[in-house]
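In: based on what follows, work out the 3D shape:
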Amino acid sequence: MVSRQSIDQTEHLDASARAAWARIWSSISPESQLLAWMDWVRHLSISPGKQEQLRQLALSQWEQLFRDWSEELAASARTTAPASTPAYTDRRFSDPAWDRWPFNLLRQTYQAQQQWWQSATEGVAGVEPHHQKMVAFGAEQWLNMFSPSNFALTNPLVWDKTLAEQGDNFSRGLENWQQDMQAQSAGEPPVGTEDFKVGQDVAATPGKVVLRNELVELIQYTPTTKQVHPEPILIVPAWIMKYYILDLSEQNSLIKYLVDQGHTVFCLSWKNPEAADHAFGMDDYIRLGWTASLDAVNVIVPGQKIHATGYCLGGTLLSIAAAGMARDGDERLASLTFFAAQTDFSEPGDLSLFIDESQVSMLEAQMADEGYLRANQMEAAFQMLRSADLLWAPMVNKYLLGERRPLNDLMAWNADATRMPATMHSQYLRRMYLNNDLSQNRYPLEGRIVSLAQINLPTFCVGTVSDHVAPWRSVYKLHYLVPAEITFVLTTGGHNAGIVSEPGHPRRNYQISTRAAGTAPILVDEWQAQASSHPGSWWSAWAEWLKARSGAPVKPPQMGAAKQGFAPLDPAPGQYVLVK
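Out: This next block holds a predicted model:
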């Protein structure tokens, strides 16, 4: 018989090999990619109808391109004005400079390639849906990489800049590149983040840390009104990000807005984990993060129920915790609010492209080796989701045009990334993305199953139109899992910018509708067609919603509760948010 020790040694050897393989491939599983492309190629090879369709599409595209090229050359020979061109939604080619020959032909050729590959990667019978999405995503990444907008010789904006400045743009571009490489090699944050000092320029709303344990700090914010609503608000941010996404600059801080509206606000600040924290799991995050903070708020503001609020992964955690409280008969909550938070992961969005058994196995081996998931691994994944905007466009601006655009507070916050402990992140990926345990009523909290169907609290839920992380249609599925009253908001913007949507923010609007408790939900497209539309920020709608579910204003509570073990410690933003 093979001994247990021998099995452990071989498993350790395999894990070490996978961890080394992950480092070579930048944590992207090549096996997963290869399987997807093989699936697509093999099924395309036995689809003669699809092949003929693609051949006809390519032929018609070349014929159209040839006609356009001929007409353009003829117009140039007659020195006549070129025909009017349509408005382009792709921001890379929207500048009028792209209407000039030969750049207009380069743009047209590139967009024909996009159209062909989109058709080629869709509708191939027999291809696994996950593989189809991976192939389409891979083709998009290659097309984005070789876009004519990325190269000096094929970008008219670079030509114009170079001629106007006699090449000084390249000198500045080289200087920008050197600065970026120096910062990256030294492990320093991007150039420009020094203008946003945490605790001074951002995360500056006054308050005190009233709880600190090995995983979380709890911040209580100083009231700015003479009276406050009796029910406090407890905010659970995602542990994948620093909490101050909700407390950016003074004018766009959601936390400051809530305090100014007469609310007593508490917010968790998660510890940025080290290798020694590798064993922290989801139960630990709920016990040390949510439950410990809830207990502290109950002591500081005694006798009052709490408006619980969760953002992104923090919202997912809050839904699990609320289901556990409902299971155990715990009635300390007054309401629930979720910002861009998923509870059903059957359609989880573009991040699922990086999550399958091969990919998770590779990540687990690497996390076991290091103790955590590095922040730059997640940053690279998010950049790939929108590589045209987040990767290539900034490189063109900085290195070819020589323009380093100043960072704003949201961009500086985004560069202040966090790590995730190995055990928790592995549990999250497997239980949510791979198994979808929560929506299927098989998620275990402290060894016992929880069900979202037991939650019967008034709920406010926000989805954002352009969310690539938590697509709003996926967020909407909370309606199918929770029988409670749900007020759902769909706002313009993305995963972050849609939430940081202060009153007065330009070009903001939202839709809102409430489903009564115990009534059947309508389909998502019907909801979108029927929900009322409003200009401006959804923050004011949430403030009214909270006010309607809160009691008459009272005197603000004390800061902390020293006699009960929650003495005020450091001033906000505390210590954990400063850990790099």
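In: CA only for contacts and neighbour counts going forward, please
Out: Noted.
In: separation between the residue of the chain positioned farthest from its centre and T162?
Out: Here the chain reaches farthest from its C-alpha mean at R78, the gap being 51.8 Å by C-alpha atoms, centre = their mean. Distance, R78 to T162, using C-alpha to C-alpha, to the nearest Å: 28 Å.
In: equivalent analysis for W40, please.
Out: 43 Å.
In: neighbour count: those two, which is higher?
Out: More neighbours surround W40 than the other of W40 and T162, with 24 against 18 (other C-alpha atoms under 10 Å).
In: and the gap between that one and Q118?
Out: The gap separating W40 from Q118 is 13 Å, by C-alpha to C-alpha.
In: geometric centre of the protein: which residue is closest?
Out: Note on the chain: the residue nearest the mean C-alpha position is V469, at 4.2 Å, using C-alpha atoms, centre = their mean.
In: doesn't that residue belong to a strand?
Out: No - assessed with DSSP: H, G, I helix; E, B strand; the rest coil, V469 is coil; it does not lie in a strand.
In: check contacts around it.
Out: Applying C-alpha atoms under 8 Å, 6 or more residues apart in numbering, we find V469 in contact with P348, G349, D350, L351, H495.
In: among those residues, which ones are buried?
Out: P348, G349, D350, H495 (16 or more other C-alpha atoms under 10 Å).
In: S32: which of those is nearest?
Out: Using C-alpha to C-alpha, D350 comes nearest to S32 of the buried ones among the contacts of V469, at 15.5 Å.
In: which residue is the nearest non-sequential neighbour of that closest one?
Out: Leaving aside its sequence neighbours, D350 sits nearest to H468 (C-alpha to C-alpha, 6 or more residues apart in numbering; 5.8 Å).
In: pretty sure that neighbour is touching G498, no?
Out: No - look at H468 against G498 with C-alpha atoms under 8 Å: they stay out of range, at 11.8 Å.
In: show me which of those two is the more surrounded one.
Out: Counting neighbours by other C-alpha under 10 Å for H468 and for G498 shows that G498 has the greater number, 25 against 17.
In: and that one, which of the three is it?
Out: Strictly by three-state DSSP, G498 counts as coil.
In: again, but for the one 4 residues further on
Out: Secondary structure state of E502, per three-state DSSP, is coil.
In: for S293, see how far away the closest residue to it other than its chain neighbours is.
Out: Using C-alpha to C-alpha, 6+ apart and skipping the chain neighbours, the partner closest in space to E502 is N252 (5.4 Å). Distance, N252 to S293, by C-alpha to C-alpha: 25 Å.
In: these two: which has the busier surroundings?
Out: Comparing N252 with S293 by neighbour count (other C-alpha under 10 Å), the higher total belongs to S293, at 27 against 21.
In: what count of nearby residues applies to the nearest residue in space to the more buried one that is not next to it in sequence?
Out: Leaving aside its sequence neighbours, S293 sits nearest to L218 (C-alpha to C-alpha, 6+ apart; 6.4 Å). For L218, the neighbour count with other C-alpha under 10 Å is 30.
In: second input sequence below; structure requested for side-by-side comparison:
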Amino acid sequence: MADRQDPFAAFFDMQGEAMREMFAQFSPAPGAAPGLPDMAQWNDAAAQMQRMWTEFMTDKLGSASANPLDPAQWMLMTQGWARSTPTSFEPAAKLMSESVELWQGVIGSMMGQVAGTKPAPQELPRKDRRFSDPAWQQHPAYALLHQTYLMLADYFVRAAKEVDGVPDDKKAQLRFATQALVEAMSPDNFIATNPVVLKRTIETGGQNLVKGLQHLINDLKRGQLTHTDADAFTLGENLAATPGKVVYETPLYQLIQYSPSTDEVYEVPLVIFPPWINRFYILDLTPKKSFIKWAVDQGITVFVVSWKSADASMKDVVWDDYIRSQIEAIDHIRARLGVPHVHTIGYCVAGTTLAATLAVLARRGEAEKVRSATFFTAQVDFERAGELLQFIDDAQLDMIAKLTPDGYLDGRYLAATFNSLRGKDLIWNYVVNNYLLGEDYPAFDLLHWNGDVTNLPAKWHGDYLRDLYRDNKLVRPDALSADGTPIDLTLVETPSYVQAGREDHIAPAESVWRITEHFRGDMTFLLAGSGHIAGVVNPPEAHKYQYWTGDSGAASLKDFVVGAEEHPGSWWPHWLAWLERQDSARIAAKGKRIPGSKGDPVIEDAPGRYVKTR
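Out: Now for the predicted structure:
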């Protein structure tokens, strides 16, 4: 018998009793045919869940570590945001009329179907893949339930968009909050209102819920929602496995050089600066998806920076340190290979930083160190930076500061923030599959990378949100400086290739486009199909998506799109042709072009230690 002083044990006592009552009608009578679970199975499932939760809570009470999945932590993060966000609007009379029409239509058609008095309807009024299982249409109650939910969700989101008398920034916050709320309240997220979960629970005698609770407990312990099988991938074996060596190291990053796979290579090497908010191997996933391997196979000498995940020793790291690191990496490669300049790639925030680096080099008269610059979904003008703008008002910044007592922001908070931007797909979909249905985790390389979080230096992160996202200082000449040098993007004349994702919600294409309005050099803009990740990681062999080319000097992205030409498949070969036009000279792949060869001391094999440190 559970200790009645323990509220969590009492909770599971009640849940167990509810489970037994709920499924009592399905227990077979004595002598009945087998197939349905009996009461003993329900009792056993309820007891297992109670025992698992009690053990978890006992362990939890002895730990004081912060947990981003802890509801109290999320309350702390959102208090200031909630105080500054409007939370109500006037109901519209249209909602009532739509409700009546919906109830009459769904009940009438479904009941007629059950009674056999009329043909089955072709389709219900509203479609959503969360309710695609036939169980949501086969019973009038569930049909009415999910159709009513979709109607109300549409109404509340629409009302949030149209509310009057509210500043645009607060209206955007209200819209985001409303969308998050309606996604959380979806009937498929709850056992009693999800017929698919109920069916699975009956079939397994509640063991899906036992397995799901174990998944939940595991996630609560690690402080992060699990999306994929954690044991399916090993760095250096089936992820980040392109052969190479760590050839240089600082307290902030490791520099990896990849071994050539061709007899000749382009004379000008390439250095890739990935975002430090994620692991670099988004560009080196499985061999078939690896941009790095593909580039090496084209004859490019590829270097990549592997940033260190922040800890307390990095509490004073600021943006200047990342700009200095980019310049240092460029200079090290030039000296190592004896070349006057390098090609560069900056992805996301590292692309933003690369733009600042180019401006610093231009102001110092050292622009020739960079032969070309490529930007993957990178923003420099944050006026239209998208949904992340909802997290940068003063109240939000104060809350974030409270989460960084040791000088760094736990990467799990950032992962949860990005997941919340697509909560239906990246949160609630997994709540249903993992916790309610008790499904096994899939082996998916991209989701493994997505969950491999990095910590951020708190001082730099705060400055980034304030100076760039909130105050948009980067596009104001000399409003910012780095390492004592004022930053003016209009000084940059480096040939640049700018890639944006058509469905990118992190760095919207319209925002990425604006780099063309600030740089003064030759510019090639390309719009890729899909979003922030799949729009970049799209190998030619996959034959997926498409891309658009057009007038990179157009007055706006809209004008670019109007005149753009669509091309099927990957944009990588288009980029390679552009890169070759910058410098097509080739040399033999020998000497230090082969890292770790005779007389070339290296630190360790790729992918190095830093990428494996949490």
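In: which residue in structure 2 lines up with the residue nearest to S293 of structure 1?
Out: Structural alignment (TM-score structural alignment) places L218 of structure 1 against L255 in structure 2.
In: so what does the helix or strand that contains that match touch, helix or strand wise?
Out: Assessed by DSSP states H and E, L255 of structure 2 sits inside strand 253-258. Applying 3 or more C-alpha pairs under 8 Å, 6 or more residues apart in numbering; DSSP states H and E, one finds that strand 253-258 of structure 2 contacts strand 244-249, strand 302-307.
In: what's the average distance of the last one to structure 1?
Out: Following the fit onto structure 1, the mean deviation recorded for strand 302-307 of structure 2 is 0.4 Å by mean C-alpha distance after the TM-score superposition for structure 1.
In: tell me, that strand lands on which residues of structure 1?
Out: Going by TM-score structural alignment, strand 302-307 of structure 2 sits over residues 265-270 in structure 1.
In: ok, residues contacting that stretch?
Out: Counting by C-alpha under 8 Å, 6+ apart, stretch 265-270 of structure 1 makes contact with 215-221, 232-237, 239, 242-243, 255, 258-259, 289, 293, 297, 576-577, all of which sit outside it.
In: try stretch 29-42 of structure 1
Out: Here stretch 29-42 of structure 1 has contacts from 22, 121, 124, 127-128, 130-132, 134-135, 356, 358-359, 362, using C-alpha under 8 Å, 6+ apart.
In: how does it look with 7 Å?
Out: With contact meaning C-alpha atoms under 7 Å, 6 or more residues apart in numbering, stretch 29-42 of structure 1 is reached by V127, H131, Q132, M134, V135, S358, Q359, M362.
In: quick one: which of those is nearest W538 of structure 1?
Out: Within these, the smallest distance to W538 of structure 1 is 34.5 Å, found for M134 (C-alpha to C-alpha).
In: spatially nearest residue to the aligned residue in structure 2 for the closest one (excluding sequence neighbours)?
Out: Alignment note (TM-score structural alignment): M134 of structure 1 maps to Q173 of structure 2. Closest residue to Q173 of structure 2 apart from its sequence neighbours, by C-alpha to C-alpha, 6+ apart: Q390 at 5.5 Å.
In: state the number of residues packed around that neighbour.
Out: 19.
In: counterpart of it in structure 1?
Out: Checking TM-score structural alignment: Q390 of structure 2 goes with L353.
In: the residue farthest from the centre of structure 1 pairs with which position in structure 2?
Out: Match for R78 of structure 1 (TM-score structural alignment): G116.
In: which residues touch its match?
Out: Per C-alpha under 7 Å, 6+ apart, neighbours of G116 of structure 2: none.
In: now do the same for G281 of structure 1: its match in structure 2.
Out: In structure 2, G281 of structure 1 lands on V318 (TM-score structural alignment).
In: pretty sure that match contacts K459?
Out: Yes - contact criterion C-alpha atoms under 7 Å: V318 of structure 2 and K459 qualify, at 6.2 Å.
In: ok, residues contacting stretch 341-350 of structure 1?
Out: 311-313, 315-316, 385, 432-433, 436, 438-439, 468-471, 474-475, 477-478.
In: also stretch 197-207 of structure 1?
Out: By C-alpha under 7 Å, 6+ apart, stretch 197-207 of structure 1 touches 196, 219-222, 244, 247-249, 256, 571-573.
In: nearest to S60 of structure 1, out of these: which one, please.
Out: When those are ranked by distance to S60 of structure 1 (C-alpha to C-alpha), L248 comes first, at 51.3 Å.
In: wait, the closest one touches D409, no?
Out: Yes - the pair L248 of structure 1 / D409 is scored as a contact, 6.5 Å apart, by C-alpha under 7 Å.
In: give me the more crowded residue out of the two.
Out: Per other C-alpha under 10 Å, whichever of L248 of structure 1 and D409 has more neighbours is L248, with 26 against 18.
In: and that one, that's in a strand?
Out: No - applying three-state DSSP, one finds L248 of structure 1 to be coil, outside a strand.
In: what's the match for it in structure 2?
Out: Under the alignment defined by TM-score structural alignment, L248 of structure 1 corresponds to L285 in structure 2.
In: do the same with L445 of structure 1
Out: For L445 of structure 1, the residue aligned by TM-score structural alignment is A482.
In: now do its match: how many residues are near it, please.
Out: Applying other C-alpha under 10 Å, I find that A482 of structure 2 has 18 neighbouring residues.
In: for F488 of structure 1, see how far away I522 of structure 1 is.
Out: From I522 of structure 1 to F488 of structure 1 the distance is 12 Å (C-alpha to C-alpha).
In: so the two - more neighbours on which side?
Out: Legend: neighbour count by other C-alpha under 10 Å for I522 of structure 1 and F488, higher for F488 (24 against 12).
In: so in structure 1, which helix runs the longest?
Out: For structure 1, the longest helix by residue count, based on DSSP state H, is helix 48-77.
In: what's the mean deviation for the helix or strand containing F137 of structure 1 versus structure 2?
Out: Element membership for F137 of structure 1 (DSSP H and E) is helix 129-145. Superposed on structure 2, helix 129-145 of structure 1 shows a mean distance to its aligned partners of 1.2 Å (mean C-alpha distance after the TM-score superposition for structure 1).
In: and that helix, which residues are buried?
Out: 131-141, 143-145.
In: give me the distance from that helix to the chain's centre.
Out: Using C-alpha atoms, centre = their mean, to the nearest Å, the mean C-alpha position of helix 129-145 of structure 1 is found 19 Å from that of the whole chain.
In: downstream of that helix, the next helix or strand is which one?
Out: Toward the C-terminus, helix 129-145 of structure 1 is succeeded by helix 156-165 as the next helix or strand (DSSP H and E).
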